[in-house]
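Visitor: Quick one: sequence and predicted model below, then my questions.
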Amino acid sequence: MMTAWHDLQARFTAFSVKDRISSGAAVFAVLIALLMSGALYSFHEQRQLTQLLGSANSANRQIERTNALIYAVVMESRGIYMSAERNVARRYAESLLQKCVELVKAVDDWQDLVRAEDAELFGPFKRRIDQFVAFRREMARRTLAVGSTAARELGDNDDNRAVRTALNEDLERLAHVYEARSRSIAAMADQSRWVSLTLFAFGAVLMVFTGVAAYLLHYTIVNPLLEIARTTGRIAGGRIKLLIPHAKRDDEIGQVARAVEAYQDAASRVSELELHGLEVEREHAEFSREREQLEERALTGKWRLEAALKNMAQGLIMLDKSGTVLVVNEQYRNIYGVPASIAKPGATMRDILGHRVKSGVFTGDVEQYLADLMARIKARRPCITEVELADDHVIRISERPMDGGGWVATHEDFTVHRRNERMLVRAEYFLAVLLENIPQAVLAMDARSLRYVFVNRATETLLGVRRAAILGRTASEVFPEPTGAQLESLDRETLATAADPAPRAQSIATPGNGMRDVVMRRLPVAIDGDEPKFLLSIIEDHTRDQRAAA
């Protein structure tokens, strides 16, 4: 084995570098082409398989959906037959119409997925669905117009039963078609796995070839070149008298080695001059590099400072200990309407205040303002204040001392913030008044402790007790048993599911108003999309209506 390997190395070395690389690239290209062809074929098969699988899954879902809706329509129809009260029958009729609409929509959606070869089966099925829906709609129409008696007179005759039987048979035939198609898809999946195994085998061959080629290139081309390069580097470093490796080879590697020998001979004659020149150039390059680095750091620092000042949301002004402006940004000028010719480095606060007085933005005492400012700078006392300008804008000023005796202040327009705070206070007051005066009882409880934290006036009326007897207590502590335990259990269930359940009609025993017939709705309240923090209960008292109906 080793003899064959060395023989292969010897044969490979006999070729020129160009021939070795060209032959290796050709074989590599052939393997890559085969691998890409297989990959494209596999991609095509996988795409077709994915489409067929998606179509089959969609069709199966449509069969299940249609079957469920047919069953729901039949159940609503039975509700009409069995309802003696007209209002109950009307509710079943309205629900029946809704189920018919959903059934027609489901069949229409299914029709969009039907392939050409399935049209022969789907066409009769669609017509029977139309007959089935037409009969049920007529039943609902008679119920709504006359009553359940008219619907029962319409009856469920042999023709309608035959339509339902045919519908079941159609669904069964379509299910068999899709089942056969699923088996075909499974066969395609098996074929795709064999293609993947073939591609894996091609990849393994490519990896082996790449490893062999890399090994041969490394030991016949790269290593010799590295040895020549290392020798050249030693010569360039001043070690002139060295043996150049591979100079006796007849290929391109030997040509490179002999060129290095020529360079070695020339370098030995001018080594002293080169050493001196290199030293001078190295010192000059080092000096130039250090100077460029210093200039770059200075420019970078300046650009960063300018960018920070320009993009600050707040206005900024920096003063020295005498009150002279060192730095001021555009946002500061915009807040007070001071032009850049006034608010600039080198100006004084007296100049800026003078312009603000002329423009009507500043209405205070300039001398007193300057005296207070210089006192704060001297005392190095940070402070945060808010001032209201003549145009009703509110400015928040944050001042603090700097190292070296200077002073920096940021000015931020707080007008919108203050306006929003006032609007929030008004909105909270409006909401409190609204909840206090609505006729429904409103109770809010903490989601963890289940203790009531808010009740309105209608709650006091409904329960017959003052709110002081409700707040801070749980349902089991406020309501008599078993009402308290029932309400607390429903509250926990609603919070556990974090759902918005439908209103619930029930009778409750109140602590001071007897039994009441109510409709209660529970609403979990979350903050910032987190788990519920509160549970809101809205209760409508229907006791009078229920007793009047009885």
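Guide: Arrived safely. As the structure is a prediction and not an experimental result, all values here were calculated from the model.

Visitor: contacts, neighbours, all on C-alpha from now
Guide: Will do.

Visitor: quick one: Asn437 from Leu463, how far?
Guide: Per C-alpha to C-alpha, to the nearest Å, Asn437 is found 16 Å from Leu463.

Visitor: between these two, which one's more packed in?
Guide: Leu463 (22 against 12; other C-alpha atoms under 10 Å).

Visitor: Any figure for the gap between the more buried one and Val455?
Guide: As judged by C-alpha to C-alpha, Leu463 and Val455 stand 11 Å apart.

Visitor: what does Phe43 give?
Guide: Separation of Phe43 from Val455 (C-alpha to C-alpha): 65 Å.

Visitor: for Thr210, what are its contacts?
Guide: Phe28 (C-alpha atoms under 8 Å, 6 or more residues apart in numbering).

Visitor: how about a cut-off of 6 Å?
Guide: Listed by C-alpha atoms under 6 Å, 6 or more residues apart in numbering, the contact set of Thr210 is empty.

Visitor: Wasn't it part of a helix?
Guide: Yes. Counting by DSSP: H, G, I helix; E, B strand; the rest coil, Thr210 falls inside a helix.

Visitor: circling back: quick one, which of Phe43 and Val455 is more surrounded?
Guide: Val455 (22 against 13).

Visitor: Setting the sequence-adjacent residues aside, check what's closest to that one.
Guide: Leu443 (4.6 Å; C-alpha to C-alpha, 6 or more residues apart in numbering).

Visitor: what about the one you found, which helix or strand?
Guide: Using DSSP states H and E, Leu443 sits within strand 441-446.

Visitor: And for Val327?
Guide: Secondary structure assignment for Val327, by DSSP H and E: strand 325-328.

Visitor: Looking at this protein, which helix is longest?
Guide: Longest helix of the chain, by residue count under DSSP state H: helix 17-82.

Visitor: now the next helix or strand after that helix and helix 17-82, what's the angle there?
Guide: Using DSSP H and E, the helix or strand that follows helix 17-82 towards the C-terminus is helix 86-113. In terms of direction (axes from the mean of the first three to the mean of the last three C-alpha atoms, to 10 degrees), helix 86-113 departs from helix 17-82 by 160 degrees.

Visitor: want to compare, so here's the second one:
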Amino acid sequence: MSIRLRLMALIAAFGVMALLITGLALVSLDRYKTMMSEYGAAYKHAYDIERINRMVSSIVMESRGIYLSKDTAEASVFAGHLTRNLDQLEQALNDWRLSKDAEEREDYKLIEAAARDLIASRRTVVKLANEGDIAKATAVGTGDRDNRITLQQRLDSLVVQAHKELAQTQAEAVAFSQQRSQTFLIMALVSIAAILGLSAWAILHFITRPLRHVAGTIISLSEGHLDTPVPEAEGKDEVDALWRAIGRLKAHAIEAEKIVAAQREAERLQALEARQLILD
């Protein structure tokens, strides 16, 4: 394999590493988004329960206004306010009943009967107040006191439970965020170390050390040391090609040296023959 392909393979490995980190980041973001969505749903559920509880308290206050009214006109004012509160409560309960969250629908079932009874009794209170029968309206309203207390106790219990779930969801999100932050930090440090280590190894093993060896051999041959060993390279990378080229150059140099030596020997022999002829 050529040096170019080896370096490209190294770069591809770094690319795969980057893709793995990116994939983990996307998965983490998706999971964190889901957890934030769960946190938002838990927060909304807690808020809705508290809002319904406040509605019940407002209904109680408006009902007491009717009980303490001096005449029908005054009672009708409180009855109007009470009607609006009952309408809002009924709408909130319907929204809760139709929630897409199965756990929220189960929570609704715990207060449904008491809530519906409260609405029914307080609408009767409104009707009686508008008719001027304040005493009977008071009797109906106060007669439903135990049911209203039961309803608010259940709502208070659901609020406590919702806040626990909210705190748990928040804690899980924080723990997940911290854990993934540590994971990304470790992966980043490991990736940087791997990139630096592999790059240094590749440069040293495939480029610096072989080229230094090649350069040393070329210098030695150029200085006339034709006995300098040249490795027999059978690979297909650039350094092996250089070694084969250097091997051919060495062979040519040796051949040229032999030719020069033969010429010198021939010239020496010719000189000896010429000298012999002169002496003879």
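Guide: Cool, the structure landed. These numbers come from a predicted model, not from an experiment.

Visitor: How close are the two chains, by TM-score?
Guide: For these two chains in superposition, a TM-score of 0.65 is obtained (TM-score structural alignment, normalised by the length of the second structure); 211 aligned residues with a C-alpha RMSD of 3.0 Å.

Visitor: circling back: tell me the helices and strands packed up against the strand holding Val327 of the first structure.
Guide: With contacts taken as 3 or more C-alpha pairs under 6 Å, 6 or more residues apart in numbering; DSSP states H and E, strand 325-328 of the first structure sits against strand 315-319.

Visitor: In the second structure, which residues correspond to the strand it packs on?
Guide: Counting by TM-score structural alignment, strand 315-319 of the first structure lines up with no residues of the second structure.

Visitor: which residues sit in contact with Asp118 of the first structure?
Guide: Listed by C-alpha under 6 Å, 6+ apart, the contact set of Asp118 of the first structure is empty.

Visitor: Arg396 of the first structure reaches Thr410, doesn't it?
Guide: No. Using C-alpha atoms under 6 Å, Arg396 of the first structure is not in contact with Thr410; the gap is 8.1 Å.

Visitor: Looking at these two now, which is surrounded by more residues?
Guide: Ranked by neighbour count (other C-alpha under 10 Å), Arg396 of the first structure and Thr410 place Thr410 first, with 21 against 16.

Visitor: Validate this expectation: the more buried one resides in a helix.
Guide: No. Read with three-state DSSP, Thr410 of the first structure is strand and lies in no helix.

Visitor: Please, which helix or strand holds the closest residue to Ala475 of the first structure other than its chain neighbours?
Guide: Nearest non-adjacent residue to Ala475 of the first structure, counting by C-alpha to C-alpha, 6+ apart: Gly484, 5.0 Å away. If you go by DSSP H and E, Gly484 of the first structure is part of helix 483-497.

Visitor: Just tell me the aligned range of that helix in the second structure.
Guide: Taking TM-score structural alignment, helix 483-497 of the first structure hits no residues over in the second structure.

Visitor: can you check stretch 163-174 of the first structure too?
Guide: Using TM-score structural alignment, stretch 163-174 of the first structure corresponds to residues 147-158 of the second structure.

Visitor: Using the aligned residues only, give the average distance of that stretch to the first structure.
Guide: After superposition onto the first structure, stretch 147-158 of the second structure lies on average 1.6 Å away from the residues it aligns with, using mean C-alpha distance after the TM-score superposition for the first structure.

Visitor: So which bits of that stretch are buried?
Guide: 147-148, 151-152, 154-155, 158 (16 or more other C-alpha atoms under 10 Å).

Visitor: Excluding chain neighbours, give the residue nearest to Asn147 of the second structure in space.
Guide: Distances taken as C-alpha to C-alpha, 6+ apart place Ala114 nearest to Asn147 of the second structure, at 6.0 Å, with adjacent residues excluded.

Visitor: ok, and the one you found, which helix or strand is that part of?
Guide: Per DSSP H and E, Ala114 of the second structure falls inside helix 102-130.

Visitor: ditto for Asp250 of the first structure
Guide: Per DSSP H and E, there is no helix or strand for Asp250 of the first structure.

Visitor: Repeat that for the one 4 residues further on.
Guide: Taking DSSP H and E as the definition, Gly254 of the first structure sits inside helix 252-311.

Visitor: about what we covered before: state the span of the second structure onto which the strand holding Leu443 of the first structure is aligned.
Guide: Under TM-score structural alignment, there's no match for strand 441-446 of the first structure.

Visitor: what residues does that strand touch?
Guide: 451-456, 458-459, 534-539.

Visitor: from those, which single one is nearest Arg422 of the first structure?
Guide: Using C-alpha to C-alpha, Phe454 comes nearest to Arg422 of the first structure of the contacts of strand 441-446 of the first structure, at 23.5 Å.

Visitor: list the contacts for that closest one?
Guide: Counting by C-alpha under 6 Å, 6+ apart, Phe454 of the first structure makes contact with 443-444.

Visitor: gap between it and Ala29 of the first structure?
Guide: For Phe454 of the first structure, the distance to Ala29 of the first structure (C-alpha to C-alpha) stands at 78 Å.

Visitor: got it, and Val455 of the first structure?
Guide: 80 Å.

Visitor: can you name the farthest residue from the center of the first structure?
Guide: Arg269 (70.1 Å; C-alpha atoms, centre = their mean).

Visitor: From Ala262 of the first structure, how far off is it?
Guide: According to C-alpha to C-alpha, Arg269 of the first structure stands 11 Å off from Ala262 of the first structure.

Visitor: Contacts only, for the alignment partner in the first structure of Ala129 of the second structure.
Guide: Ala129 of the second structure maps onto Thr143 in the first structure, with residues paired by TM-score structural alignment. Each residue near Thr143 of the first structure by C-alpha under 6 Å, 6+ apart is listed here: Ala151.

Visitor: residues near the spatially closest residue to Glu165 of the second structure that is not a sequence neighbour, how many?
Guide: Spatial nearest neighbour of Glu165 of the second structure, chain neighbours left out: Ala42 (6.7 Å); criterion: C-alpha to C-alpha, 6+ apart. Other residues lying near Ala42 of the second structure total 22 when counted by other C-alpha under 10 Å.

Visitor: is it true that Ala42 of the second structure touches Gln168?
Guide: No. Look at Ala42 of the second structure against Gln168 with C-alpha under 6 Å: they stay out of range, at 9.8 Å.

Visitor: next structured bit after whatever helix or strand Ser199 of the second structure lives in?
Guide: Using DSSP H and E, Ser199 of the second structure sits in helix 145-202. Towards the C-terminus, the helix or strand next in line after helix 145-202 of the second structure, according to DSSP H and E, is helix 209-222.

Visitor: Pull out the buried positions in that next one.
Guide: Neighbour-count burial for helix 209-222 of the second structure [16+ other C-alpha under 10 Å]: 210, 214, 217-218, 221.
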